[in-house]
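Novice: quick one, what's the 3D model for this:
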Amino acid sequence: MQNVTLKVQGMSCNHCVNSVEGAVKKLGAAAKVDLAAGAVDVQYDDNKLSLDDIKAAIEDQGYDVVA
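Specialist: Okay, here's the model as predicted:
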């Protein structure tokens, strides 16, 4: 399992939290959003998913992954 923290711009409310966490969960990973920090902690199996897949899922929700 891999753990990574991504900086994500554009999140401001609980809808944002639900959108990001839900998109990552659909991929089979776990995510915890920290709105104040503008960050998403992600835990995933790198044998099943790539970090690029996770970033794409977040960006598909309308947010910008900056790191």
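Novice: CA only for contacts and neighbour counts going forward, please
Specialist: OK.
Novice: tell me which residues of the longest strand along the chain come out buried.
Specialist: As assigned by DSSP state E, the longest strand anywhere in the chain is strand 2-9. For strand 2-9, the neighbour count (16 or more other CA atoms under 10 Å) marks 6-9 as buried.
Novice: this one as well, want them side by side:
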Amino acid sequence: MPTTTYTVTGMTCGHCVSSVKTEISKINGVTEVDVDLSSGMVRVDSTTPITDADIAAAVDEAGYEIAS
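Specialist: Below you'll find the model as predicted:
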């Protein structure tokens, strides 16, 4: 099971965490999303490899950005 991590910028509250988690969870193949508000780290477990572009699009849909 592939696991990838990202840093998301702009999250400031529990609602932010929930929004990011919800949008990433919609990606086909994603089995678990763990978001840490204090560090901005997002861990994504999936049954198949997920592209960085898919994650970036989901995070953008939630209103945030992947740190570059």
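Novice: any idea what the TM-score comes out to?
Specialist: Here the TM-score for the pair of chains, by TM-score structural alignment, normalised by the length of structure 1, is 0.84; 65 aligned residues with a CA RMSD of 1.3 Å.
Novice: ok, back up a step: and which of the buried residues of strand 2-9 of structure 1 is nearest Ala37 of structure 1?
Specialist: Within these, proximity to Ala37 of structure 1 (CA to CA) peaks at Lys7, which comes in at 8.1 Å.
Novice: ok, now which ones touch the corresponding residue of structure 2 for that closest one?
Specialist: Counting by TM-score structural alignment, Lys7 of structure 1 corresponds to Thr7 in structure 2. Each residue near Thr7 of structure 2 by CA atoms under 8 Å, 6 or more residues apart in numbering is listed here: 39-42, 66-67.
Novice: buried ones among those residues?
Specialist: By neighbour count, with 16+ other CA under 10 Å, those hold 40-42, 66 as buried.
Novice: which among those gets closest to Glu32 of structure 2?
Specialist: Taking CA to CA as the measure, Glu32 of structure 2 lies nearest Val42 of the buried ones among the contacts of Thr7 of structure 2, at 10.4 Å.
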